[in-house]
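Asker: Here is the input, now give the coordinates:
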Amino acid sequence: MAPLRPFRLLKRLAPRDLMARSLLIIVIPLVLLQIITAYVFFDRHWDIVSRRLNTAVASEIGMVVRILRTYPREDVQEWAFSVARITQGLVFDFRPGARLPEIPPSQSDPIERALSRRLGGYVPHPFVIDGRPGAANLVVHMQTTGGVLSVEVSKERLFTESIFLFVFWMASSSIVLFGVAAIFMRNQVRPLLRLARAADAFGKGREAPDLKVAGATEVRQAARAFIAMRDRIRRQIDQRTAMLAGVSHDLRTPLTRMKLQLALLDGVDGVDDLRADVAEMERMVDAYLDFARGAGTETAAETELGALLHDVVERHRRSGGAVALTVPRPIVLPLKRQAFERCVGNIIGNAVRHATRVEVHATARPDHAQILVDDDGPGIPAAQREDVFKAFQRLETSRNLKTGGMGLGLTIARDLVRGMGGEIALLDSPLGGLRVRLLLPL
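Answerer: Coordinates of the predicted model:
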């Protein structure tokens, strides 16, 4: 496998959600700025301050050493030691005849290394520095002609704590700024999440609470556009439902009168054929209305899938269909009960009509429920499986509604399933016929 390009690797490692990406956009420049500022400041500040402090201490030590070298009397030595201790905080000690102790130079203590570099220009004698790890002072031993001259120096004179204060305030301010940015971004992302949840619920045909318009101008504009779109769709559904109710009433009224008149003509030749025509017209009207009505204005409610499937299967069993049902465990999900019963009824009815054996199996997945309807019938060729979802598309070319139907069963089924946020597909069945797979979001 070829190695990933750098930008593809960064894209894969980048977070997916908007808030994390927005915070990353804020944090990366902030961290880079802090690193660059800290590096530049520390490099110059540490070097300048350390050089000046160590130069001052080294010059003071060098001054005392040169005084003693020029005036090697004992009274001058006591005077110089006393002045250095009182005015400069340097504690001198002289050991006549002593030899310079063997102390290896430290490679890790920056204070000791900085002082060592400065002493070389001010002290004319060989010297070693005893850093004393953990101690508050260090000792400089110098080999003079008469013995070893030692001076004890406080480490506080050789470095400043302002660097650590700078690091503390820099880190603290960064944390505070990051917290403020996180709170601000969360408040900006929250309206987007509410809008996404409302759109998802509305797309699945579920009742969602009213969306609160909040957030930035662009987010408010998107929320208002969604609310306007949702209201227009609801008005269209209500208008279509009202229109269909009127159409249903107008069509059924003359059919009812015709049925009453035919009942008065019992025994007349041709009445039975007219009755069959009227019944056929009723079935056609019902099919047209079911197709046009779709999911209607029914509200989704929490439903136990196994019990609902059992009711539908039992109706087909009473009609003589051989239908087996398997639901391993209870599955509860939001459904439009009447719409789902109509959908599954159409699918199982098609299977019973064309096959001798039908099996229904329902399972729950992490994010959706799956319903499989298998039969041992002739099936549908793969090239024609998409065509059967088209309205009034019939594979059986005769006009006999008992064998071919109206060509609306699968059309209505897919319309209802998609109205609940699901999907329907036609596959090959292990029984040798057709498999209808329904996926419904949990």
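Asker: Please make it C-alpha for all contacts and neighbour counts, starting now.
Answerer: Fine.
Asker: where exactly do the helices run in the chain?
Answerer: Assignment of helices within the chain using DSSP state H yields the ranges 6-13, 18-70, 74-83, 110-119, 162-203, 217-264, 271-293, 305-318, 337-354, 401-404, 409-419.
Asker: what's the most buried one of those helices?
Answerer: Stretch with highest mean neighbour count among the helices of the chain: helix 409-419 (a mean of 23; mean count of other Cα atoms under 10 Å).
Asker: Give me the packing partners of that one, helices and strands only.
Answerer: Using 3 or more Cα pairs under 8 Å, 6 or more residues apart in numbering; DSSP states H and E, the elements in contact with helix 409-419 are helix 271-293, helix 337-354, strand 423-428.
Asker: ok, back up a step: export the helices of the chain to CSV and tack on distance to L90?
Answerer: Shown next, in CSV, are the helices of the chain (distance: least, Cα to Cα, whole Å):
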stretch, distance to L90
helix 6-13, 57
helix 18-70, 8
helix 74-83, 8
helix 110-119, 14
helix 162-203, 23
helix 217-264, 68
helix 271-293, 99
helix 305-318, 90
helix 337-354, 93
helix 401-404, 111
helix 409-419, 88
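Asker: this one as well, want them side by side:
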Amino acid sequence: MILVPLVIVQAVALQIFYGTHLDIISRRFALAISGEIATTVELLQRYPSPEDRVWILQNAWRQWEIAMRVEPGASLPRGRRASLIGPVDDDLTGSLRQRLSLPFSIDWASDPVSVLVRVQLPDAVLDVQAPRKRLYTGTIYLFFLWLVGSAVLLFIIAALFMRNQVRAIRRLAAAAEAFGMGRDIGPIRPEGATEVRQAAAAFNRMQERIRRFLQQRTEMLAGVSHDLRTPLTRLRLALAMLPAQEELREDITAMTADVEEMERMVRGYLAFARGEAIEQARLIDLSDLLKDVAAGARRSGTEIGLDLPGELTLRLRPDALRRAITNLVDNACRHAQRVMLAATPIGVRNVQVTVDDDGPGIHPDHREGAFRPFESGKDGGTGLGLTIARDIVRAHGGDITLEDSPLGGLRARILLPV
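Answerer: Below is the predicted model of the structure:
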């Protein structure tokens, strides 16, 4: 934002200087040199005697400080001499063509301090050593030095300034990304420009409000847990103390099942809520975690296969993620005979975990609704398993989708960031 406009302004100024001022000065210098050469040529042609030629060449040195000599019987060599890029070469060539009716050549490369001009006379060649300093102006070099120096200096200043600002913005973005994945990074130090510091301070306040909300939610749910478990315990005791009459056996069994289901609902959701508020993310081997989940499923009598890479190290909340994957595996085990658990790296930034089964699956129109709380479906479950699993995965920065499985049933696909 600072460097580019400055360079453009200086480039425009250079173009104006190069196209007008330098061009005018170059033409004037070339006209002066060419006029002195043309005057000398006319005098040599008008006074061809050797004595006159000596006087004319000496006078040219005294008056104009141009070294000249005559080579009798010589002729101009064929071929082009080295030229110069810029207006000076073209201006000198054009001026000599206007003032001389004789052939000539200009050599810019042979002598570092002079420009060699050779003019073909009728019986000789006039060698002219025109000083380069009479054809150039030093202001153009000063202007170029100012252009390059100021651009480099401003680029260094702008680079240092922008690096500090970008570093602060990147740190804020990384903190927001980590906090969105459930990693407690603590408050960040505001730095950089005033606006960036304000954004960092607002982010710290947001973190504190969210932590306070999670703590209040956990405390509230702990109170709800106590309030709900007390009457549920009394109900369970009352059912256990009822007389074992045959006509009441079926009703007692149904009521006991209802009480147990309510206890599972409360216990599952409260465990999820407490884990989200307390557990911190750490580096774990995802493959080992999936092996533990599969081992737990096998202990319940389910056939479950594994397809895992050697090692997948991710920063996760292991208990929460184990709960999410266990919920998916339990759902698959209730509806299928065969379950497949797999993990695959996706590029360098993501890992995919899939839970496949050969059960009846879910209709595509109903798959998104299965994630809503208390969508029990046909199995009569509590309807919190998929909801809790998606909340946990999204808290890690990933997501869960339901798809058709290659085994013929349902696939739950988890995408986790590395």
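Asker: I'd like the helices and strands packed on helix 409-419 of the first structure laid out as CSV, including distance to G215 of the first structure.
Answerer: Shown next, in CSV, are those (distance: least, Cα to Cα, whole Å):
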stretch, distance to G215 of the first structure
helix 271-293, 37
helix 337-354, 37
strand 423-428, 34
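Asker: For A245 of the first structure, find the nearest of those.
Answerer: Closest to A245 of the first structure of those is helix 271-293 (Cα to Cα; 9.1 Å).
Asker: Go through the helices and strands packed on helix 409-419 of the first structure and name the closest to A98 of the first structure.
Answerer: strand 423-428 (96.5 Å).
Asker: could you give the angle of that closest one to helix 409-419?
Answerer: Counting by axes from the mean of the first three to the mean of the last three Cα atoms, to 10 degrees, strand 423-428 of the first structure lies at 140 degrees to helix 409-419.
Asker: so strand 423-428 of the first structure matches what in the second structure?
Answerer: Aligned by TM-score structural alignment, strand 423-428 of the first structure falls on residues 399-404 of the second structure.
Asker: quick one: the matching stretch to the first structure mean distance?
Answerer: If you overlay the two and look at stretch 399-404 of the second structure, the average distance to its match in the first structure is 0.6 Å (mean Cα distance after the TM-score superposition for the first structure).
Asker: I would like the residues contacting that stretch, please.
Answerer: 361, 364, 367-368, 390, 393-394, 410-416 (Cα atoms under 8 Å, 6 or more residues apart in numbering).
Asker: Assess the claim that H335 of the second structure and I362 are in contact.
Answerer: No. Under the criterion of Cα atoms under 8 Å, H335 of the second structure makes no contact with I362, lying 10.7 Å away.
Asker: picking up where we left off before, name the nearest of the contacts of stretch 399-404 of the second structure relative to V348 of the second structure.
Answerer: Of all the contacts of stretch 399-404 of the second structure, V348 of the second structure sits closest to L416, with 11.4 Å by Cα to Cα.
Asker: which residue in the first structure lines up with that closest one?
Answerer: For L416 of the second structure, the aligned position in the first structure is L440, judged by TM-score structural alignment.
Asker: my read: its match touches R365, true?
Answerer: No. At 9.9 Å, L440 of the first structure does not count as touching R365 under the criterion of Cα under 8 Å.
Asker: Of these two, which one has the most company?
Answerer: L440 (22 against 12; other Cα atoms under 10 Å).
Asker: before we move on, the earlier item: quick check: which of the helices of the first structure is nearest to P328 of the first structure?
Answerer: Closest to P328 of the first structure of these, according to Cα to Cα: helix 305-318, at 8.9 Å.
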